[in-house]
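[1] build me a model:
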Amino acid sequence: MSVLDSITKKVTDTAKAAAKISGSVVEITKLNMSINAEEEKVRKLYMEIGKQVYEDYIDGKPLDEELMRKCIKIDEIFDNINEMKEKILELKNVKACPNCGTILAIDMEYCHKCGRKQDDDTVDAEGEKDE
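    Next comes the predicted model:
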C-alpha cells in the first residue's frame, strides 16, 4: 500500500466518521425542535384549560368532557416528548439515572450526582423507569 493510498484511506475514514457524527447532530437538533413544538402545544392547551375551568367556575358549572379530552391530549404529547428524549439519549450514547435523571455515560455503574447504582433497566429522559 503506497503512502498516497494510506492517506486517501485515512481521509475517507475520517470523512465517513464526520458524516455519521453530523447526521446524529442533525437528528438531535430536529428532535429538540420537535420537543419544543410539542411543549408549546402543551402550553397552549394549559391556557385553554385554565380559561375554560375559570369560565366554568364563574358560571357554576361542573368540569366537562372537553377538559378531559384536553388532559388526555396533554398526556399523549408528554409521551411523545419522552420518546424523543429517549431517542436523543440513544443518539448521544448516554443514559439517564433512574433516581435523579442525571445524564451519564452508558457504561457508568453509579450516578456521580446521587450515588445510585445503575442497573440494566431502560430509563427514559425524565429519569423514570420503563416497565
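
[2] contacts and neighbour counts: CA atoms only from here.
    OK.

[3] by contact count, what packs against the helix or strand where residue 78 lies?
    If you go by DSSP states H and E, residue 78 is part of helix 65-92. Contacts defined by 3 or more C-alpha pairs under 8 Å, 6 or more residues apart in numbering; DSSP states H and E place helix 65-92 against helix 3-59.

[4] just want the angle from the helix it packs on to helix 65-92.
    Angle of helix 3-59 versus helix 65-92, following axes from the mean of the first three to the mean of the last three C-alpha atoms, to 10 degrees, is 160 degrees.

[5] buried stuff in stretch 81-101?
    Across stretch 81-101, burial judged by 16 or more other C-alpha atoms under 10 Å covers 81-89, 94-99, 101.

[6] sorry, wrong one. I was asking about stretch 50-69.
    Applying 16+ other C-alpha under 10 Å to stretch 50-69 flags 52, 53, 67 as buried.

[7] contacts only, for the first one.
    Applying C-alpha atoms under 8 Å, 6 or more residues apart in numbering, one finds that residue 52 lies in contact with residue 67.

[8] okay, it and residue 41: tell me how far apart.
    16 Å (C-alpha to C-alpha, to the nearest Å).

[9] another sequence for comparison is provided below:
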Amino acid sequence: MGLFEDMMINAKNAASAVGEKAGQFMDISKLRFNAADLNNEINKRFEALGRVTYDSQKTGSSSNELVREGIDAIDELYEQLDAVNEQLSEKRNHVTCSKCGQENSSSSVYCSKCGQKLYPETAESTTAQEPAEPTAEKTNNPEEKEDTNEKTQN
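    Sure thing, here's the model as predicted:
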C-alpha cells in the first residue's frame, strides 16, 4: 500500500500545483483585460476631448471647463492603468525600471534596456559594502607619516 499512497500524494500535489498556476494565469488574464479596457476608455476620452476642442475652435466658443473635465478624467484613467500595470508586474514577478519603464525579471539587478539599478541601495547595505577605515588617526604632518611607514617596514 505504500506505493499507492505515494502515487496518491504525488497526484494531489501535482493537481494543487496545476490549480495554483491556473489561478495565477487567470489573475494575469483578468488584469490584462482590465488594462485593455482602460486603454480603450482612454482612447475614447481623447477622441471626445478632441471633438470638444475642435467644436470650440470652429464655433469660437470657450470650452475650457469641458476640456479641464476631459483632462481630469483621462488623468484618473491613467492612474488606474498604472495601478493595474503594477499589479500585473507583481503577478509576473517583474520589476519596472524607474528610469525608462522597461519590465525586468525580479532577479535582475540592472535594467536590461538602460542599465539603471533596479533596487536602490539602503543605508545598511552601503555600510556593509564599504571597507573599514583604519582606526589610527590620519595626519597631514609628513614627519609623523614617515614614522608610521618606518614602523610598518620594520
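
[10] TM-score of the superposed pair?
    Aligned and superposed, the two chains score 0.83 in TM-score terms (TM-score structural alignment, normalised by the length of the first structure); 121 aligned residues with a C-alpha RMSD of 1.7 Å.

[11] roughly how far is the helix holding residue 78 of the first structure from the heart of the chain?
    Centre-to-centre, helix 65-92 of the first structure and its host chain are 9 Å apart (C-alpha atoms, centre = their mean, to the nearest Å).

[12] for stretch 14-32 of the second structure, same thing?
    22 Å.

[13] hang on, residue 119 of the second structure in a helix?
    No: if the criterion is DSSP: H, G, I helix; E, B strand; the rest coil, then residue 119 of the second structure is coil and not within a helix.

[14] tell me the counterpart of it in the first structure.
    Matched by TM-score structural alignment, residue 119 of the second structure corresponds to residue 119 in the first structure.

[15] quick one: contacts for the closest residue to its match other than its chain neighbours?
    Residue nearest to residue 119 of the first structure in three dimensions, not counting chain neighbours: residue 109, with 7.5 Å by C-alpha to C-alpha, 6 or more residues apart in numbering. Each residue near residue 109 of the first structure by C-alpha under 8 Å, 6+ apart is listed here: 117, 118, 119.

[16] run the last query once more with 10 Å
    By C-alpha atoms under 10 Å, 6 or more residues apart in numbering, the residues touching residue 109 of the first structure are 115, 116, 117, 118, 119, 120.

[17] contacting residues around the residue nearest to the third one when sequence neighbours are not counted?
    It stands for residue 117 of the first structure. Distances taken as C-alpha to C-alpha, 6+ apart place residue 110 nearest to residue 117 of the first structure, at 4.4 Å, with adjacent residues excluded. The contact partners of residue 110 of the first structure, by C-alpha under 10 Å, 6+ apart, come to 97, 104, 116, 117, 118, 119.

[18] same question for residue 40 of the first structure.
    Neighbours of residue 40 of the first structure in contact, by C-alpha under 10 Å, 6+ apart: 34, 46.

[19] and it, how far from residue 85 of the first structure?
    Distance, residue 40 of the first structure to residue 85 of the first structure, using C-alpha to C-alpha: 16 Å.

[20] quick revisit: distance from the helix holding residue 78 of the first structure to the second structure after superposition?
    Mean deviation of helix 65-92 of the first structure relative to the second structure after superposition (mean C-alpha distance after the TM-score superposition for the first structure): 0.9 Å.

[21] just checking, next helix/strand downstream of that helix?
    Taking DSSP H and E, what comes next after helix 65-92 of the first structure is strand 94-96.

[22] what's the average distance of the following helix or strand past that next one to the second structure?
    Counting by DSSP H and E, the next helix or strand C-terminal to strand 94-96 of the first structure is strand 103-105. For strand 103-105 of the first structure, the mean distance to aligned residues of the second structure following superposition is 1.6 Å (mean C-alpha distance after the TM-score superposition for the first structure).

[23] now strand 103-105 of the first structure: buried residues?
    Across strand 103-105 of the first structure, burial judged by 16+ other C-alpha under 10 Å covers 103, 104.
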